[in-house]
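Q: have a look; sequence and predicted model below, questions after that.
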Amino acid sequence: MNEKMNEINRFFDMYQKEIIHNWIMRLEQNYPNQYDTATLQEQGERYIILISDIQIPIEEHPIFAEYKEWCDLLFNKGIPIDHILKSSLFFREAFLEKIAVIEVEVSQLAAIISTIITRIDAFQATIYTYFFDHTRGKMELQDKLIEDIHADKLNLIGKMASSMAHEIRNPLTSIKGFLVLIRKSLPLDSLGSIEKYLDIIDNEFRNIEMQVTGFLSFSRKPIADEQRILMPLHEVIEKTLLLVNPLLLNENIELSLRLQDDLQVEVQNLAIIQVFSNLLNNAIDALRETDIHHRKITVLTFADGAHIYIRFINTGPEIPADIQSTLFDPFVTGKSDGTGLGLAICKQIVERNNGTITFETNRKETTFTLRFPALAD
């Protein structure tokens, strides 16, 4: 042990200046004008003391005890972890360059190299752990702040939605009442000629009512707590199409249904119809920007055993890249007259029904995919 320690001390006494010089030179070549040479010189000298005092375990060395303060300084300055790791690599290279020229027995040389490299690795691992833990802590703090901001935003939306829904529901109730009175008051012979218009008004009324229910998804009103029921998936789609068929015809949009038989889902009926309706209306809006001869919406359902899938595919333009990552966030929209709440409401309803919603988009088509758990046999 003493002989090895003496050999290490003689080596560093002879080559310390050159090792530090070569280490600093590598750092400056890779990170020009980013570090102070005098500071690096001082750090290099103390580092050599740390790794060459092999009689003291590295974790017990007085210089090792300063590493937290040193790491704090680097971390707060925003020094990237790869700079730290490269610095260790450069020192290792500078050390090995010089030890290759000393004249000692091979076994003794191997022992020196092994001892010094082990101490370099131990210190590097400590620094890496420090940076990893602090970076993770910083990211967790940032995530918490983002979650708090998002929660505050949803809380505000909830209050707005509750107030807005209340104001809309009052006149809607009156409209519904008068619509019933009109149907009852008109003679049967005259009702037939305008009944189709009354049916359209009735469908649009129900559409608005579902939109109000969607707004309430952001509040804590009991109406948003509709019970989930088991129902055939094709029935949910058919009920939705009753609401959007007039628009499909008016906009000359081809509708293709590729529905797998016997699929059942346990969902909130009105809420999921609201989601389907919203996705179809969004598709119709997108297709208004395309050539009238290339307007197509496909509704596809299938199952893979564990899940049931519903896909709404339209041949409209690609969703703008700058909003794709936040498309389901409140107030994000690609429409000039959009509120940015539709897809946010859809996402919340789908997740409340134990499902997920995702999308894919390109220049040829856009697909929204809903996935719900398949029912156990």
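A: On my side now, so go ahead. Note that the coordinates shown come from a computational prediction; the quantities given were computed from them, not determined experimentally.
Q: only C-alpha atoms for contact and neighbour calcs from this point on.
A: Fine.
Q: mind listing residues that contact stretch 328-345?
A: 154, 214-215, 217-218, 275, 278-279, 319-320, 323, 326-327, 347 (C-alpha atoms under 8 Å, 6 or more residues apart in numbering).
Q: and the buried ones among the residues you listed, selectable in PyMOL?
A: Only the buried entries of these go into this PyMOL selection, using 16 or more other C-alpha atoms under 10 Å:
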select buried, resi 154+214+215+217+218+275+278+279+319+327+347
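Q: out of the contacts of stretch 328-345, who's nearest residue 11?
A: residue 326 (59.3 Å; C-alpha to C-alpha).
Q: three-state assignment of the closest residue to that closest one other than its chain neighbours?
A: Among residues not flanking residue 326 along the chain, residue 332 sits closest, at 6.8 Å (C-alpha to C-alpha, 6 or more residues apart in numbering). Secondary structure assignment for residue 332 (DSSP: H, G, I helix; E, B strand; the rest coil): coil.
Q: let's bring in a second one:
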Amino acid sequence: MDISSQIDSNKAALIEFLDLHKSKFLNEWLKSIIVNGIDVYNERIFVNGGLMYSLIEKAIVGSLSELELQQLAYKIAKERLEADINIGDFVYNVNLGRSILVKHVLQSELPLKNLQVIIEDINNHFDQFCFHAVSQYTNLKNQELEDQKLFISENHKDKLAILGQISSSFVHEFRNPLTAVIGFNKLLRNEYPDLKYIDIIEHELQQLNFRITQFLHTSKAEINLKQNEEFSIKSLFHELQPLIYPSIVDIDVNLTSKIDDDLIISSNKDEIKQVLLNLLINSIDALKEKDKPRNMIIESFCSQKGIFINISNNGPAIAAEFLKTIFEPFFTTKELGTGIGLFVCKKIIEKQGGYITCQSLEELTTFSIHLPNNLVCIKTGS
């Protein structure tokens, strides 16, 4: 008998042996594998094991195509995903089946030198099966996560749109009488400049108007028709001083300002003003939670990368897990916060093509605004 005929004869004898011991193999494997009690496909595990056993028999005689192996791998990967079972358990079970099968092959009493090539072929097919199954499982899992993210994002956008419509309608109704009150307060200030508490009334009205503007910014339907204008960053902070001065004095804040005198930007002044005011108020609120000294640092400069505005305070550090979500709408760590202030800031800055970040350490928390050089950075001295 030539070598080829001998190999075929050995393979035929091995298949006969495997057919005879199939039930023994499957029962031994089933007793040893990891099975989750909540697996909705528990009844298919034994069936899938039998299918894999049959494919390995086909591989031994050389009649197995890679497509057949791949199809079974894809089928089981889908079942593992739907069962929400750890893929590591699946890989363990497959390799356990490989070990038991190789042990049974070695018990066939065929010449070891003839079995070596067959065992290598079995291992190769198990490796291919694991590769296809884990790859498909990973692809399906990633797609599932992307679908979930998309659903959450779309659901979130729908809620924001509804909130925007409600808040926009409410705020417009509320702003009409507020505008009248602000107007009459200015008339009182002009006629009675020394009237007691007039400054406090104006400050509180401006704060209320600022909060209303924040709610307006949550509406996607909001249209801002105001044109960009050139203004000095330093002068803008000067305009904000009367709004924050009472709070700074009240809690004794040491304010340090480092702003280029000749720094001019072209942007929507009211929106940038709103962003800066919100960050200043947040810094003051944080400093209220700290013992003296209470320090706040404002700095702004222009470089080749654009314009940077930093507002820092030495208040309590923001927890690391919160840094990822503080710019999300309705997230707040304040007891009476709305959770829209930083979201609005982010929205305004991104509309200008920039970005806003936060870095918080024990000694200093810094909110940084970056605006692109090609859009807004102009120096009067250049």
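A: Nice, I can see it. These figures come from a predicted structure and were not determined experimentally.
Q: of the contacts of stretch 328-345 of the first structure, just say which sits nearest to residue 122 of the first structure.
A: residue 326 (42.8 Å).
Q: distance check, residue 297 of the second structure against residue 356 of the second structure.
A: Using C-alpha to C-alpha, to the nearest Å, one obtains 17 Å as the distance from residue 297 of the second structure to residue 356 of the second structure.
Q: got the buried residues for the helix or strand containing residue 299 of the first structure?
A: Applying DSSP states H and E as the criterion places residue 299 of the first structure in strand 296-303. By 16+ other C-alpha under 10 Å, the buried positions in strand 296-303 of the first structure come out as 296-302.
Q: what segments of the stretch 51-200 of the second structure are helices?
A: 66-83, 87-106, 112-191, 198-217 (DSSP state H, counting those that start in this stretch).
Q: now these in CSV, with distance to residue 19 of the second structure?
A: Shown next, in CSV, are the helices of the stretch 51-200 of the second structure (distance: least, C-alpha to C-alpha, whole Å):
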stretch, distance to residue 19 of the second structure
helix 66-83, 19
helix 87-106, 11
helix 112-191, 16
helix 198-217, 72
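Q: quick one: which of those helices is nearest residue 52 of the second structure?
A: Of these, nearest to residue 52 of the second structure by C-alpha to C-alpha is helix 66-83, at 7.8 Å.
Q: packing partners for the closest one?
A: helix 42-61, helix 112-191 (3 or more C-alpha pairs under 8 Å, 6 or more residues apart in numbering; DSSP states H and E).
Q: how about a cut-off of 10 Å?
A: helix 42-61, helix 87-106, helix 112-191 (3 or more C-alpha pairs under 10 Å, 6 or more residues apart in numbering; DSSP states H and E).
Q: redo the ones you listed as JSON lines? Include distance to residue 80 of the second structure.
A: Putting those into JSON lines (distance: least, C-alpha to C-alpha, whole Å) gives the following:
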{"stretch": "helix 42-61", "distance to residue 80 of the second structure": "10"}
{"stretch": "helix 87-106", "distance to residue 80 of the second structure": "7"}
{"stretch": "helix 112-191", "distance to residue 80 of the second structure": "8"}
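Q: quick one: stretch 272-284 of the second structure to the first structure mean distance?
A: For stretch 272-284 of the second structure, the mean deviation from the first structure after alignment is 1.1 Å (mean C-alpha distance after the TM-score superposition for the first structure).
Q: next one: that stretch to chain centre, how far?
A: Computed by C-alpha atoms, centre = their mean, to the nearest Å, the chain-centroid distance of stretch 272-284 of the second structure equals 25 Å.
Q: check stretch 60-71 of the second structure too.
A: 41 Å.
Q: for stretch 117-124 of the first structure, same thing?
A: With C-alpha atoms, centre = their mean, you get 37 Å for stretch 117-124 of the first structure.
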